[in-house]
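# need coordinates for the below:
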Amino acid sequence: MTVHVFGIRHHGPGSARSMLASLRKLQPDAVLIEGPPDADHLIGMAADAGLKPPVAILIFDVEHPRKAVYYPFAAFSPEWQALRYAAEAGVPARFIDLPMALRLGQEDEKDDRETEKAESEGGAIPAAARDGLPGDPVRWLAEAAGDPDPERWWERMVEQRGSSEGVFEGIAEAMGALREAWKPPGDWEARREAHMRQAIRVAVREGRQNVAVICGAWHAPALQKMPSASTDAAILRGLKAVKVEATWIPWTHGRLALESGYGAGVESPGWYNHLWTHAEDPLPVWMTRVVRLMRDQDLDASPAQAIEAMRLAETLSAMRGRASPTLEDVTEAVQASICFGSDIPVQLIRERLIIGDELGELPPGAPAVPLQRDLEHQQRSLRLKAEPLERVVDLDLRNPGRLAVSHLLHRLLLLNIPWGVLQRGSGAKGTFHEIWKL
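Sure, this is the predicted structure:
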């Protein structure tokens, strides 16, 4: 019996690629993933072609639905790729983190350093651990390597690594050294890791001989060195549970972005998705997308400028000692060669491409709360498609279909769901028009 622990970065395309290569080589007979066991019944839907990321698992307290958390997945998230691998390989997959039923049940209990926000957990180093040190502990590793930016260092050393050979062993060793350097984890971190270890023991008792565990890099050492089962049971004893429900919901790249407030977010989800989908030769396709976006906005951009930007990005990368151009290199090259040095087009590129406007989709049979089902039905019947970008619609209330759209938007406002914001109650053609921003 062997347990293989893969310490990954949540929403890291390089981590996902290295993990997939390792799983295909390992061929495990069980895949255990850091995630909410309350949603185990949703795992099978990952095999449905109609479930298109970015999506998220929504878990809420049945008695108090306002108490809810989200677990987002992008196409480039290692957890999503692990689910897809398990479905394609026909091996069981399950989530092993501390159930949200227990975590929501203890909502009033506060860890001495941790704010209870499940959606804010999951980066390479959780916020609870960072609080115990002067700064990000990954910064220690980055500074030792001579890099003042820990985020860029992690990307260069892990996410942009060309080979998966030895990467997870190196991550576990580095995180183990960091964990030894300061205090033990707080109560909630200890409970989470205890539950993950208990889930590993369950898989072993079931007779699994080759178990793969996918977890945040910070947790990897804690899952490799197993204390006694009784020790973990004592850590988990006495937790109160509440009744919860879980479902898949659509998500967006914008809500995956760090600037959205999502604690485990990434700075450039659109760029990461591009690296995932165009891994072989990302630069030419990216420049093509930039030029197309500029032209769609009636801005000057030519193939010659795109070629020059590619050359400049590769030159900057070589000058900085990098194996391939990073987003920093590419953006600087685009600004100089295509945007004529202006920041304004760069901001447009950031919003539309670097962060991106991808919107996930659910299959028709996906479980959903009744309000969501009704809204989706009415959106389809009124041909009012949900889109990630804002748009303005002018409703002629003399048209029965447009009047029905107005009724729907007003009902949503009564429910404090401002999908549409009324701009003014009359248009140029009379008082029978409404202008809405969706």
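
# for the rest of this, base every contact and every neighbour count on C-alpha atoms.
Noted.

# my guess is S317 contacts P325, does it?
Yes: between S317 and P325 there is a contact at 4.9 Å, judged by Cα atoms under 8 Å.

# neighbour count winner among those two?
P325 (22 against 18; other Cα atoms under 10 Å).

# check contacts around the more buried one.
P325 makes contacts with 313-314, 316-317, as judged by Cα atoms under 8 Å, 6 or more residues apart in numbering.

# and it, which of the three is it?
What DSSP: H, G, I helix; E, B strand; the rest coil gives for P325 is coil.

# if I look at it, how far off is W153?
14 Å (Cα to Cα, to the nearest Å).

# got it, and E245?
As judged by Cα to Cα, E245 and W153 stand 39 Å apart.

# and L299, by the same measure?
From L299 across to W153, the span is 34 Å (Cα to Cα).

# which one of E245 and W153 has more residues nearby?
In this view E245 and W153 are compared by other Cα under 10 Å, and W153 has more residues nearby, 20 against 17.

# skipping its backbone neighbours, what lies nearest the more buried one in space?
A142 (5.8 Å; Cα to Cα, 6 or more residues apart in numbering).

# and the contacts of the strand or helix carrying that neighbour?
In the assignment (DSSP states H and E), A142 maps to helix 138-144. Residues from elsewhere that reach helix 138-144, judged by Cα under 8 Å, 6+ apart: 125, 148-150, 153-154.

# so F73 touches K52, yeah?
No: the criterion here is Cα under 8 Å, and F73 misses it with K52 at 9.8 Å.

# this one next, for a side-by-side:
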Amino acid sequence: MSGAFAALRGQLREAAAAFADGPDALEGILLGLVDDVDRAVAEPLEIFPVCHHSPASAVAMARRLREKQPKVVYLELCEDMAPLLTELRNCRLPVAVQAFATEVDGFPADWAPLSVVAPITEASAEYQAIAYALDTPGVELVLVDRSADHVFQWDERTAAGTPADRGTPPAEEEAALHGDAVGVEIGGLRPRFAELEEHLLRHGKVRHWSEWWHQYVELPLGDSDHDTYRQVMLLIGSLFRRLAPGDPHQVRVDEDRERYMWTRMREHLAASAADPADCLYVCGAFHAASRVAEFGAGGADGFAISPRSASTWQYGLIPSSHAAIEAQFGLAAGSVSIAATEWTKNLKRTKVKPFRLTGQAGTPARKKPAALPDPVPDVVPSDHLSGFLRRPPVLDQLDEDELMGWSVEIVRAARRNGYLASTADAIAVFETSILLAGMRERAKPTPYDFQDAAVTCIEKDVVPGRRDVRRLVEIMLGGDRIGQVGYDALPPLARDVHDRLAPLGLKLQQRGVRRALLDVAARPELGPCSDVLWMLRYLMPPGAARPIMGERRLGERPIQESWDLALGTHQRALIELGYEGVSVEQVLEQRLRRAAYHPRATAATVLEAVEDATLYLGSARLAGELGARALEVLATERTVDGAPEVLSRVRRLLAFYRTSEPALPRWIERFVKTGYAHYCTLLPTAFADEEAGVGQVAAMLGFLFGMESLALSLGCDRAQLELSVAGSHPEEPSKVALLWAARVQLGRMSRAQLRARCAELLSSPLVLPAYPRYLSGFVHALVPAPGLADFVVEAVSHAFADLPDTVLLPWLPTLITTLRAQGAELVPLLVREAGRLFPGRLAALDEWVPPWRAGAEPSAPPEITPATGAGAALLAEHPATCEAVATLLGWPVDWEEATPAGVALLDRYPGTATALAEVLAGT
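Got it, this is the predicted structure:
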């Protein structure tokens, strides 16, 4: 160790003896901190410690790069992301460099897709290093951190199967730009010891860590020289490292990352013969204070880097935002926006000229980078840490003009968002900010003090709009800047989408919603745009492409459509589509095939993929392949849960093929034939199964009766269906009614018998409470037998006509809820049938006779033939038979009347009497 920090070591020994029982109590920690700083400072390859998105780090980095002008910059960033950094010129920051893998090989399948992002803002030290290295001739940029593949190789998963170090997915749209990707940050500097962080926050009189860092690190280091900044950051990194809890996995990952980076740097030094004195190593302060044996240009060798897995990784840039960075890395809301504002202030105060990539979006284009001044010779490191630690904090003077400007601006913003704010509120915010700063022992209110004062004085527990005052302050002090990936940096698929949608004449790369009007009939060239939009609607998140007018159905072509497009807002989703293929058609085909061959795919989901392949791609080849897959899945199913969806999709596909193709595809013929036999086999079980709903059974019968003609033409046997229905014995009332309807459809039961059974149900007080469930079964019977609609109307009408009010009124709610829950899609059919049967005018209702009763009226008296007399004589000879028949038919038996029952019976049924007389005469 060097002697530069000898005086500091002596002071710390005295402090340890004064604050503890003996010098050994704190010596291991306090002197270890100095040893870590001394070791890092003495390293020939200069280590530059940084903090993630810290304006003080960015200013110190820009200043040091102009002074030292290194020939090689080693950067703590995933090494496989290096080719993407030049594309930052085509973007507007903040953006995130992303590694994405959908084809996973070497990891569990349920981890897919794998995603790693490294967000980059302008107010960050890493961007300054990247801009310097890429725009300065003769400078090499080398990324030395573990690859994206190693991030997951070293990842310890929780029991639920998610990465243990993933950030919490944010709720807001802007914060969701990173999705559930694993975040990689340069210099994540925060205490891992919860008690230490709580102690710092309590004694610093701040609410959260971002405010503590801003007050006690950012502001003091904003004007410091290079050596002071470097030693303070190393000290903080060493402190947080030594007081971190001893999680074995986390410690191993941290140390392996450091071994990985130093191994890569030594390999590059050996291969390039670069002088370590001409190099700069940019890393997080936590890793700069490393104690591994591989530390340093002359460190130990022997760390074996494991090979990457066989997973296929794709790389690209995605838009980022301040809110996304804050949410992913656990920072306070608005802290990154405040850091961006502080970065601008630091540049004005220190006169440091930052580095920016030539042609960077949002900046004036320059033909070539500005020439750098001559480098400043390095000096021997000295102890700047002692003076910094002994120096009392500098109390900034109150800037009344700045604070007054903030107060006026926040009141103006509050008014625009519905708050009843006035000039008095501006004064109150101004005074309260000064009061809060004084209570927290600082002369100048920080943005966080001002934010608290604004919430206290303006919000008053009422938020009239969607933005609260805290959010308004964040917007006012810098806003949630959202980056954008330029056209040239987009993957081929995203560029192809923008090219194919160019005829719309909209600026689709901008954020926000754009309304697209497509008159395809008048402008046929917009037809391909419609095709692309419907595929994007299928592939992208809701809201990216939303149809307002128009729909796409099988066999139909668009005439006019209206769309709300937000491709700029959902740029990340569009970019990630580019990782799956080179065109939207290819990605859609892969998605459909993946859904069809999923282990949990059902026949309904595979048929959905077939329909989508026909609807969006018009691919008969893909539809045939997926149709064959649907046949395989259907043959293995043992439940009928998906029967309704299978029925509806097969009906649509059959209607489409019959109207657009000269012959049905082979796969759908085989599907109908197999489905007929399959559902015939499952029908008795489904009728008896309590878990199978009446809707599923009705859909099975709908398939069997609806596809019967086609199935029989393909070689199926109708006897199989008859045996299946005959072997079904349900007990649930709705299924019993459904079985009766199936027997009527098969001709095994007449309508008269069905009416008689319904009348019997209505006449039985014990069965009456279950009658709504029988009606539910009849309603569902309209799926396999739509011709029974008039009978169902008749059954409901009989219930309303024959039941007394004491029974009908309590029963009506049950009837309505039953129909709504179990037959909502079939009720319109009943309404149309009722409209056909019932009179259209109120005046005609009094004289209206229901059709089912009109058919029961007696016909005109028949003409008495000679055979009738023979029948009368026959009945007179056999009075007992006459009485039995008359009693059975409900006629009175009284031989004393002028017209005996038998004669009246013969008058009523002359044809029967004549036939019987002829038979007897022949015998």
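
# whatever helix or strand comes next after the helix holding A142 of the first structure against the second structure, how far on average?
Following helix 138-144 of the first structure in sequence order, the next helix or strand is helix 150-154 (DSSP H and E). For helix 150-154 of the first structure, the mean deviation from the second structure after alignment is 2.4 Å (mean Cα distance after the TM-score superposition for the first structure).

# helices or strands next to helix 150-154 of the first structure in the packing?
helix 138-144 (3 or more Cα pairs under 8 Å, 6 or more residues apart in numbering; DSSP states H and E).

# mean distance, the helix it packs on to its aligned residues in the second structure?
Overlaying the second structure shows helix 138-144 of the first structure at a mean distance of 5.3 Å from the equivalent residues (mean Cα distance after the TM-score superposition for the first structure).

# check the offset of that helix from the chain's centre.
24 Å (Cα atoms, centre = their mean, to the nearest Å).

# please enumerate the helices of the stretch 201-350 of the second structure.
Secondary structure of the stretch 201-350 of the second structure by DSSP state H, counting those that start in this stretch: the helices cover 209-213, 219-221, 226-242, 248-272, 285-288, 322-328, 335-350.

# name the surrounding residues that touch the fourth one.
It refers to helix 248-272 of the second structure. Residues outside helix 248-272 of the second structure that contact it (Cα under 8 Å, 6+ apart) are 74, 76, 144-146, 154, 156, 275-276, 287, 290, 292, 294-297, 301, 303, 305.

# now, the contacts of P325 of the first structure that are in helices?
Taking DSSP state H as the definition of helices, the contacts of P325 of the first structure contribute 313-314, 316-317.

# tabulate those in JSON lines, adding columns for distance to R398 of the first structure.
Formatted as JSON lines, those follow (distance: Cα to Cα, whole Å):
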{"residue": "A313", "distance to R398 of the first structure": "55"}
{"residue": "E314", "distance to R398 of the first structure": "58"}
{"residue": "L316", "distance to R398 of the first structure": "59"}
{"residue": "S317", "distance to R398 of the first structure": "59"}
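
# by neighbour count, which of those residues wins?
The most crowded member of those, judged by other Cα under 10 Å, is A313 (25 neighbours).

# the residue positioned nearest the centre of the second structure - nearest residue in space that isn't next to it in sequence?
The centroid of the second structure falls nearest to P541 when counting by Cα atoms, centre = their mean (6.9 Å). Nearest non-adjacent residue to P541 of the second structure, counting by Cα to Cα, 6+ apart: A573, 7.4 Å away.

# how far does stretch 679-689 of the second structure sit from the chain's center?
Put simply, stretch 679-689 of the second structure sits 37 Å off its chain's centre (Cα atoms, centre = their mean).

# give the aligned range of it in the first structure.
Across the first structure, nothing matches stretch 679-689 of the second structure (TM-score structural alignment).

# buried sites along that stretch?
679-680, 682-687 (16 or more other Cα atoms under 10 Å).

# again, but for stretch 202-210 of the first structure
Buried residues in stretch 202-210 of the first structure, counted by 16+ other Cα under 10 Å: 203-204, 208, 210.

# kindly report the same for stretch 497-515 of the second structure.
Buried, per 16+ other Cα under 10 Å, within stretch 497-515 of the second structure: 497-498, 500-501, 504, 508-509, 511, 513-514.

# and stretch 79-95 of the first structure, by the same measure?
Across stretch 79-95 of the first structure, burial judged by 16+ other Cα under 10 Å covers 79-87, 93-95.

# thinking again about what came up before, CSV for the buried residues of stretch 679-689 of the second structure, including distance to A96 of the second structure and secondary structure?
Shown next, in CSV, are these (distance: Cα to Cα, whole Å; DSSP: H, G, I helix; E, B strand; the rest coil):
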residue, distance to A96 of the second structure, secondary structure
Y679, 53, helix
C680, 57, helix
L682, 54, helix
L683, 56, helix
P684, 59, helix
T685, 56, helix
A686, 54, helix
F687, 57, helix
